[in-house]
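Colleague: Next one to model:
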Amino acid sequence: MRDKIINKSEELFLNFGFKSVTMDDLANELGISKKTIYVHFPNKTKLVEATTLHMFETISCGIDCISQLKKNPIEEIFDIKQFVMEHLKNEKSSPQYQLQKYYPKIFATLKTKQFDVMQNCVTENLNRGIKLELYRDNINVDFISRLYFNGMVALKDQDLFPLKSFSMNSLMEYYIEYHLRGICTSKGLETLTKLLKINQINK
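Modeller: Take a look at the predicted model:
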């Protein structure tokens, strides 16, 4: 039952946001009483904490699987972006922004975990790209990896990028292209141009 509650919570939080969904909503969706939910989660904060951790672990495992394929590093970035967007349902409710606003302690913990995963993933991607001569060999890998993470976090700030003006999918695409154009060699830019064309065709 605990897993069912987490899975349904994840679905509702992603669609409607952490603030909007109540314990009553969750109980109604599952066809159970609130008492049953409280057996597993004493309050909504504990439920949000467990659900965000579950989402994080699911996405981290997916990113690891993609990274282990050792694909072209530029292609890998697009594959990871696609995987994350599918799992976060294009972030229609801007869950990370709401998490930061209403559950700051959970957000801070999650951000630290996300940084560790992304720092390893991006650093490995950059080093592999340099070896394959797709990325410039004079870039500072540690600086770029931290800048990339910081930019990804900023994209989810609705004060900077309101969802009525930008879809999360578009923001991610703009940012990835911006990132890659800054570090690619001429060889890398050829690959990037091909992938951008494929993306346009598949839209």
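
Colleague: use CA for all of it now, contacts and neighbours both
Modeller: Fine.

Colleague: and residue 133, that one's in a strand?
Modeller: No. Looking at residue 133 with DSSP: H, G, I helix; E, B strand; the rest coil, it is coil, so not inside a strand.

Colleague: quick one: contacts for the residue positioned nearest the centre of the chain?
Modeller: What sits nearest the mean C-alpha location of the chain, by C-alpha atoms, centre = their mean, is residue 84, with 5.0 Å. Taking C-alpha atoms under 8 Å, 6 or more residues apart in numbering as the criterion, residue 84 is in contact with residue 59.

Colleague: quick one: what helix or strand has it in it?
Modeller: helix 73-87 (DSSP states H and E).

Colleague: And that helix, what's buried?
Modeller: Residues 73-74, 76-81, 84-85 are the ones in helix 73-87 that count as buried (16 or more other C-alpha atoms under 10 Å).

Colleague: to compare against the first, here's another:
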Amino acid sequence: MRNDILNKATDLFLNYGFKSVTMDDLAHEMGISKKTIYSHFENKTKLVEEATMNLFWEISNGIDHIIALKKNPIEELYEIKKFVMSRLKDEKASTLYQLQKYYPRLFETLKKKEIEVMQDCLVDNIRRGMEIGIYRENLNVQFVARIYFSGAISLSDHDLFPVSLFNKVELEDYFLEYHLRGIVTPKGRKILNEIINSNQE
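Modeller: Model prediction:
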């Protein structure tokens, strides 16, 4: 039952946001009493915390699986983006923005964990791209990895990127292309253009 509650809560949070979904909503959706939910989760904050971390590890494991496929680094980044967006349901409910606004301590904890996981992943991606000649050989790997991560986090800031101006899926595409065009070689640019063109078909 505990896992069922966690999975349903995660699904509702992703679709409607942390603020909008109440314990009453969750109980109603599952056809159980609130008492049953509280027997497994002390309060809504604890439920949000577990749902968030559960999703984080699920996404981390999915990214590890994509990396293990050893695709070329440009294709790998597009696969990771597609996977993350599908698990976050294209950020319809602006979950990261809501997490930062309503659960700031949890957001900071999550960000630290994301840095640990993504930093290694990005550094590896950049180094492999340099080795096979699709990323420029004079890149400062640590700088590029960190600037990419900080940019990715900032996409969830609605003051910088209001939803009235930017569709979340398009925003992710713009950002990834912007990042890659700054670091690819002519050989890498050819691969990048092929991926972009195939995605537009």
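
Colleague: quick one on the thing from earlier: how big's the offset between the helix holding residue 84 of structure 1 and structure 2?
Modeller: Following superposition, helix 73-87 of structure 1 is found to deviate from structure 2 by 0.4 Å on average (mean C-alpha distance after the TM-score superposition for structure 1).

Colleague: what's the following helix or strand after that helix?
Modeller: helix 95-102.

Colleague: any residues touching stretch 43-59 of structure 2, and which ones?
Modeller: 6-7, 9-10, 18, 22-23, 41, 84, 87, 106, 110.

Colleague: Just confirm residue 42 of structure 1 is within a strand.
Modeller: No. Residue 42 of structure 1: not assigned to a strand; according to three-state DSSP it is coil.

Colleague: How many residues are close by it?
Modeller: Using other C-alpha atoms under 10 Å, residue 42 of structure 1 has 11 other residues around it.

Colleague: Just to confirm, what residue in structure 2 is aligned with it?
Modeller: Using TM-score structural alignment, the equivalent of residue 42 of structure 1 in structure 2 is residue 42.

Colleague: Look up how far residue 5 of structure 2 lies from its match.
Modeller: Going from residue 42 of structure 2 to residue 5 of structure 2 by C-alpha to C-alpha, to the nearest Å gives 13 Å.

Colleague: One more: residue 190 of structure 2?
Modeller: Relative to residue 5 of structure 2, residue 190 of structure 2 is positioned 47 Å away (C-alpha to C-alpha).

Colleague: repeat for residue 34 of structure 2
Modeller: Going from residue 34 of structure 2 to residue 5 of structure 2 by C-alpha to C-alpha gives 11 Å.

Colleague: Ok, residue 78 of structure 2 next?
Modeller: Distance of residue 78 of structure 2 to residue 5 of structure 2, computed by C-alpha to C-alpha: 32 Å.

Colleague: where along structure 1 do the strands fall?
Modeller: Under the criterion DSSP state E, structure 1 contains no strands.
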